[in-house]
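Q: Return atomic coordinates for the entry below.
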Amino acid sequence: MKLEKIGGNDFEKLILHAAKMLNLEKKAVDALNVFPVPDGDTGTNLYMTLLAAVEETIKTDATSLGAKVEAAARGSLMGARGNSGVILSQLFRGFARALAGLEAATPRDLALALEEAAKTAYKAVLRPVEGTMLTVARETAKMARHNTLDEDVISFSRTVLAYAEEVLQQTTNMLPALREAGVVDAGGAGLVVAARGAVEALTNWPELDEISPDDLLQEDRNGTVSAPIKGIVRQAIEFRYCTEFLLIGEGLNTEEIRASLMEYGDSLLVVGDNSTVKVHIHSNHPGLVLEECLKRGALTKVQINNMDEQNRQAANTPIKPLGVVAVVSGDGLTDIFTSLGVDLVIEG
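A: This is a model prediction of the structure:
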């Protein structure tokens, strides 16, 4: 089977299956989370962000690829969770910008969109760090640009995914925290897991099952052994509170907002447009952050998490010396083995 282009309805199926795969693997991705703060929520944050993108994509009446991806970008911004979720929203933003106005996309179009996605995400981060999901996105996009002669979306996507998995493995040696823990970057892993779900959907296109966001909410199994990894230890956290919210107003300027918040912490991300801005920051004074932004508009979806407490819980969770893996066929057997406490259930 050869697929020369993908359209809006195709994209809707792909993003649904990407979310399904990430849902299955999110706890395993959570367990990889050691950078920038080992708070054990990267997989969950990425999944919730992707689910918001899925829901917005399905809601739109437009059928073109450009319109569907724009809806995904809008949904991911509104529903972005955590540092990784905001970065994912910016990957969608760049992807949408490159595909704007297109009914369907060829492999070359997709390669250009991946490149724009990586550029947009890098621009959103105040101090980009290599060895993270940013690196995975950028290096994969570079490779994709060298494979634009491939006229089959399926083979192109397989090649790009295989390279993304290679880059992900390299992240272990790019960051001291990852090297010490012996893991790959959690954000990069989540990105690759979602991509794998989309590519597997392409590969099985004729037999693709129909799924909906409701199915994603109901399905919450461990895709891999989710016991804490060796290397997660109790750490001193300089900025304790992960603070994020949406700022709604008129004439909002992301550069001005970013400059006004830099003194309050790190991991600062300020993205959006002149009416809706997503803010994410790690700070010891979340109240001051909120007060500063209240000068510019109204706040919604405010969330403040104590990362020191999250780190304490992750560090105190015992590591399992042994995991049990079961290969089963069908949802019924999967549910039975999961209820019995099996760590990894593989459907096959």
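Q: CA only for contacts and neighbour counts going forward, please
A: Will do.
Q: burial of the closest residue to residue 246 other than its chain neighbours, as a residue count?
A: Among residues not flanking residue 246 along the chain, residue 278 sits closest, at 4.6 Å (C-alpha to C-alpha, 6 or more residues apart in numbering). Neighbour count of residue 278, defined by other C-alpha atoms under 10 Å: 25.
Q: Residue 278 looks like it's in a strand, true?
A: Yes - per DSSP: H, G, I helix; E, B strand; the rest coil, residue 278 lies within a strand segment.
Q: what about the strands in the stretch 51-200 of the chain?
A: Using DSSP state E, counting those that start in this stretch, the strands of the stretch 51-200 of the chain run over 104-105.
Q: which SS class is residue 271?
A: Three-state call for residue 271 (three-state DSSP): strand.
Q: That one reaches residue 281, doesn't it?
A: No - using C-alpha atoms under 8 Å, residue 271 makes no contact with residue 281, being 11.8 Å away.
Q: just to revisit the earlier point, distance of the residue nearest to residue 246 relative to residue 96?
A: Residue 278 sits 18 Å away from residue 96, going by C-alpha to C-alpha, to the nearest Å.
Q: can you check residue 143 too?
A: For residue 143 relative to residue 96 (C-alpha to C-alpha), the value is 20 Å.
Q: Also this sequence, please, to line up against the first:
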Amino acid sequence: MPQTLDAASVRIWCSRALEALGREREEIDAINVYPVADGDTGTNLYLTLESAAQAVEAVFAAHETGSSAPAAADAVRSMAHGALIGARGNSGTILAQLLRGMAERLCDGDHLAGALRRASALAREAVAHPVEGTILSVASAAAEAAESAPDDAARAAYEGARAALEATPGQLDVLSRAGVVDAGGRGLLAVLGALVEAVSGEAPVPPPLAHVRPGPEGLGAPAQPCADDGGPAFEVIYLLEAEDEAVARLRTRLDSLGDSLVVVGGDGLWNVHVHVDDAGAAVEAGVEAGRPYRIRITHFDLAAAPVREQVQRAVVVVVSGEGLAGLCAEAGATTVLARPGEPPVSGELVDAIRRAHAREVVLMPNSADLRHTAAAAAEQARTEGVRVALVPTRAAVQGIAALAVHEPDRRFDEDVVAMTAAAGATRYAEVTVAERQSWTTAGVCQEGDVLGLIDGDVAVIGTDLMTTATTVLDRMLAAGGELVTLVLGEGVADGDEVAAKLERHVRDTHLAVDTVLYRGGRGSTPLLIGVE
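A: Purely as a prediction, here's the structure:
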């Protein structure tokens, strides 16, 4: 019987693939010479899979309190979407499209061999100028092998991919000269090996990791291309909300600007990757097509970039809302902007720690849901020689309180203790709008109800923001307080009037309590409240 996948198998696949790429990331980075020898293919594939795995875990988490289990279609669709929004680099973007192709067919009830064939075809369509000897060749070979043995499609795909990977140096001169196989193809083989384990319970024996010609540093030293190919200076990646017709025009425009163009996605959301000399023009083309965000621009010639002097200490903070990001940046923090429904993955936090370019870093996730992600990022940064302390802030107002007492000139441990104490002494609340009917700790809420959450639990269910907010404030201040912090979101109707009324309510009802108001900006929750 032809193989297929259920939800549990998708979950196992994601988990095993992430583990495999974690083990092989550095080796894959070391053999990365095409299309650019920037040594990050393994890292990019890992970050792409990490985002996919988090999306799948979120689907399973939604079923933990009930008796139902997620459908296979929901799991595989989430895997593809997570990979799309978290895709990094050329190979990561192609991997996201491969997963999207598989999701299309698996959601329609197709078997695994058919899904792999669709994945290969869709990935080739996404690349402006497909080149043999790359991840595309490995994916095609995997699909062909799977179709020849549909009853054992996963293992057949793995063996076909393995043979194709070994052949890549004979297909691409730059690989032959460097003495390596294709890095993206090597990563895909790891992902397919995890697929075999997910459907059969037996992991295939991977090929030897020694795919690098011995160099002055010994086996495993990063491969170097034989000559500078004079390619574009920048890699530009962004997510894009746009219609199909606009994306078709965007492809033509970006293809004229540079190379290594890959545009993946659909249904209004796309991930765009291109190598160009004019990064601004590539971003402007995205603006013309729709709304680009999560824009990431990397200069390939790091040696030519000015060297930034390393500072002693920095703060990295996750925030929701552009206004909060600006506020924290003014306070000297490096910010990671979290969009609604799209929490940052650990790789993004590691990138932010690197951008801070400090010997010591205080990391604040500002969300209970991000604590484990932040802990993983901190551990990774420590392996790179950075001293990282995690202050487990659960809300942006706690992060603001911690930043207010941050003193980079004091001893690191003392600074961390002071910031942790300030955050812990700040009770936090959120006033938001219910998106659906659900059970809460305060009773049943209906879609459109205004919810007041205190320290993460629903405490008030109301019909309007002002009444709910004043009730929340009174409950929080009943236990005392000296300072109220209000963070007002951009979408609040009559925001100035609401802010004035709330400040007046605190002043008139709770004597000797000061109030400070900040604007959360676009993407922020309607109202955040902190009481110190």
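Q: and the residue nearest to residue 246 of the first structure, what pairs with it in the second structure?
A: Here residue 278 of the first structure is matched to residue 271 in the second structure, going by TM-score structural alignment.
Q: My guess is its match contacts residue 84. True?
A: Yes - at 6.4 Å, residue 271 of the second structure and residue 84 qualify as touching, with contact defined as C-alpha under 8 Å.
Q: Now do the shared contacts for the two.
A: Shared contacts of residue 271 of the second structure and residue 84 (C-alpha atoms under 8 Å, 6 or more residues apart in numbering): 93, 264, 265.
Q: now, which of these sits nearest residue 19 of the second structure?
A: Lowest distance from residue 19 of the second structure to those (C-alpha to C-alpha) belongs to residue 93, with 19.3 Å.
Q: Could you identify the residue of the first structure that aligns with the closest one?
A: Counting by TM-score structural alignment, residue 93 of the second structure corresponds to residue 86 in the first structure.
Q: what are the ranges of the helices in the stretch 1-150 of the first structure?
A: For the stretch 1-150 of the first structure, applying DSSP state H, counting those that start in this stretch gives helices covering 8-31, 42-59, 65-78, 82-99, 107-124, 133-145.
Q: Which among those helices is found nearest to residue 183 of the first structure?
A: Smallest distance to residue 183 of the first structure across the helices of the stretch 1-150 of the first structure (C-alpha to C-alpha): 9.6 Å, for helix 8-31.
Q: Helix 65-78 and the closest one, what's the angle between them?
A: Interaxial angle, helix 8-31 of the first structure versus helix 65-78 (axes from the mean of the first three to the mean of the last three C-alpha atoms, to 10 degrees): 30 degrees.
Q: Next, the mean deviation of helix 8-31 of the first structure compared to the second structure.
A: Here the mean offset of helix 8-31 of the first structure against the second structure after fitting is 0.9 Å, by mean C-alpha distance after the TM-score superposition for the first structure.
Q: and that helix, what other elements does it pack with?
A: Here helix 8-31 of the first structure touches helix 42-59, helix 65-78, helix 186-203, helix 213-218, going by 3 or more C-alpha pairs under 8 Å, 6 or more residues apart in numbering; DSSP states H and E.
Q: how about a markdown table for those helices, with distance to residue 135 of the first structure and mean neighbour count added?
A: Formatted as a markdown table, those follow (distance: least, C-alpha to C-alpha, whole Å; neighbours: other C-alpha atoms under 10 Å):
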| stretch | distance to residue 135 of the first structure | mean neighbour count |
| --- | --- | --- |
| helix 42-59 | 16 | 25 |
| helix 65-78 | 20 | 26 |
| helix 186-203 | 8 | 24 |
| helix 213-218 | 28 | 13 |
